Structures are given as structure tokens and as C-alpha cells.
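> Take a look and give me a structure for this.
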Amino acid sequence: MDRIKNIAVVAHDNCKEELLDFIDCNREALAPHRLVATGTTGRLVEDLLAENEDAGAEHKRVRRLKSGPLGGDQQLGAMISNGEVDVLFFFWDPMEPQPHDVDVKALLRLAVLYNIPTASNRSSAEFLISSTFFDHEFCIKRGRYFEYADRELKP
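Predicted coordinates:
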């Protein structure tokens, strides 16, 4: 993992305000990194980053995927499996059933499978962003699950 990270930010509707506040409070720490987000969250993050910029200054672009229920979670999962995401901030709502719960579970499964540092709430996000590894190169070790993919098949 390079010093400049590819950071995915996702939030369910009831958690968007908290994620936006986290991003606003950690604007400086996130500035050198590349952000990717699902649908509405991406638009809200772009708007947040633009509103506090000087007039005429170009604000940070966020790579926006589809909305989670429309396939954004699956797009993000594919990015994780292709090694295109280094860190995941996913503020998910444990109290509200989601119409795409299976996609959410699949996304979280891939984050664990590929050993991606993941924060699911404000406290874990603050711990993660304050880590000494956040702004340095870091080697993610391949998990034991890769033995399955590398196994020798017998005819």
C-alpha cells in the first residue's frame, strides 16, 4: 500500500451526517489521498469539500460509483478484489434493514478477505485515521484465504 491511499467512503442514510462530520474534521489528513464513494455519499462529500474552498480553487474530486442499492456496493467490492482500495470507511446502520443487505454483507466480506483496514463507525474511523500507518507505506499481508485460490486441483 502506497503512502497515498485509495480510500472508500460509504454511509447508509442514517449515518451520512456522521461520516460527513468525520470527513470535515479530518479534511487535512484526507487531503493527500484519493477518495471513492458510492452514489449519494460521493455527491455529499464533493459538496462538503467544495463549500469550504477558496473561490476559484478546484475542489477535490471524488470518484463516484452507483448508489449502493443500484450496484455501487458491488462495484466497490470489485475494486477491493482488484487491489484498487486501501482503506474502507463504511458507516453502516445496524438498526435499519437495507434493501441491499446481501450486497452490504458481500462488501464487508471482501474487505475482511482482502485484509483491508475497515472502520464501521466514528470511533473506529478516528483510530484508523490517527494510526502512524495512515500516511506511510504499509504492506498488507495476504490472508490465509488465498491458499484456497492457489491450491492445486487434481484432475
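
> From here on, just use CA atoms for contacts and neighbour counts.
Will do.

> could you measure the residue nearest to K5 when sequence neighbours are not counted against R122, distance?
With sequence-adjacent residues excluded and distances taken as C-alpha to C-alpha, 6 or more residues apart in numbering, K5 is closest to H33, at 5.2 Å. Distance, H33 to R122, by C-alpha to C-alpha, to the nearest Å: 19 Å.

> a helix runs through V36, doesn't it?
No: going by DSSP: H, G, I helix; E, B strand; the rest coil, the assignment for V36 is strand, not a helix.

> Tell me if I'm right that A119 and F89 touch.
Yes: using C-alpha atoms under 8 Å, A119 makes contact with F89 at a distance of 4.9 Å.

> Overlap in contacts, these two.
By C-alpha atoms under 8 Å, 6 or more residues apart in numbering, A119 and F89 have these common neighbours: A125.

> what about A50, how many residues close to it?
16 (other C-alpha atoms under 10 Å).

> Please provide the structure for the following sequence as well, for comparison with the first:
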Amino acid sequence: MNIALIAHDKKKDDLVQFVTAYQPIFSKHSLFATGTTGLRISEATGLEVTRFQSGPLGGDQQIGAMIARNKMDAVFFFRDPLTSQPHEPDVTALVRLCDVYSIPLATNMGSAELLIRGMEEGLLEWRNINKRDEELDGE
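Coordinates of the predicted model:
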């Protein structure tokens, strides 16, 4: 599965701790992240992370483009709801794309815990079925 990892500045430590705690699960998947978040996760865990631009410089939009092309299976986006973000329209667009394309989205530690446990149990297998159906339709 392709997994996006994004965190606002005040939530980066939380996401790094979360990925570190669940490193055995994340290691089985392809990881994508916005700039600094991806670097910090890679340095802390040794996991391979494909890094995009930072969020304000277009990283959120790059991940959104993957979602729109059905190339992203889950998003862990630890948002800071108490700090105004200069790229808030991009954040809103990314959340909207997850809803439009039915991509599981965790925006805090509680929902992330449920999502990662569901992934571990194979409860997102419908994403693979969806991708296979799309590939068959394209042939």
C-alpha cells in the first residue's frame, strides 16, 4: 500500500513517534511524505520515504495528485487545529480529495491508531480490489 505521512510543525514530533512505534507495520508499505516530515521520519526510523516538497511549497498538492490518480491508499495527516496555516486552502483540498476518493485519513493520534491497526488486520484490502478493478477497466 502507498501511505502518505504529513504533519504540521507542532505535530511532527507526534508523527515521528507514531511511525517509530509502528515501524514494523510501516516497513511493509511504500511511504510518501512532505519534505521535513519525511526527512525526520527517515532519520528516526531508517525507513525509506519518498519525499515531496514541504506542504506550503506544494507537497500537499503533490500528494493530492496521487490521491486523484488512485495512487494513494491511506493518509496520516497530523494537523495542528490551533495554529493558522498559510497554506490552509491546500490542506482543505487534500482532506476533500480523501473524502471524494474514499481514502482513509487519520488526522490525529486516535484515528491514526485505528487506521494502522486496521491496516495490520488487513481491513483495507478493498483498496487492492479497487485498484485491480481499475486496471481491468483500463485494459
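
> what sits against the equivalent of the residue nearest to K5 of structure 1 over in structure 2?
Using TM-score structural alignment, the partner of H33 of structure 1 in structure 2 is H29. Contacts for H29 of structure 2 (C-alpha under 8 Å, 6+ apart) come out as M1, N2, I3.

> which one among those gets closest to L136 of structure 2?
Proximity of the contacts of H29 of structure 2 to L136 of structure 2 (C-alpha to C-alpha) peaks at M1, which lies at 18.6 Å.

> Please identify the residue in structure 2 that aligns with G77 of structure 1.
In structure 2, G77 of structure 1 lines up with G64, judged by TM-score structural alignment.

> Next, count neighbours for its match.
Neighbour number of G64 of structure 2 under other C-alpha under 10 Å is 23.

> from what I can see it touches L97, true?
Yes: using C-alpha under 8 Å, G64 of structure 2 is in contact with L97, at 6.6 Å.

> S67 of structure 1 versus L49 of structure 1, what's the distance?
Distance, L49 of structure 1 to S67 of structure 1, using C-alpha to C-alpha: 20 Å.

> Now stretch 4-11 of structure 2: buried residues?
For stretch 4-11 of structure 2, a neighbour-count test (16 or more other C-alpha atoms under 10 Å) marks A4, L5, I6, A7, H8, K11 as buried.

> ugh, typo on my part, it should be stretch 106-114 of structure 1
For stretch 106-114 of structure 1, the neighbour count (16+ other C-alpha under 10 Å) marks L107, L108, L110, A111, L113, Y114 as buried.

> which is the next helix or strand following the helix or strand harbouring the first one?
Right, L107 of structure 1. Assigned by DSSP states H and E, L107 of structure 1 falls within helix 101-113. Following helix 101-113 of structure 1 in sequence order, the next helix or strand is strand 118-119 (DSSP H and E).

> Where in structure 2 does that following strand fall?
The aligned range for strand 118-119 of structure 1 in structure 2 is 105-106, by TM-score structural alignment.
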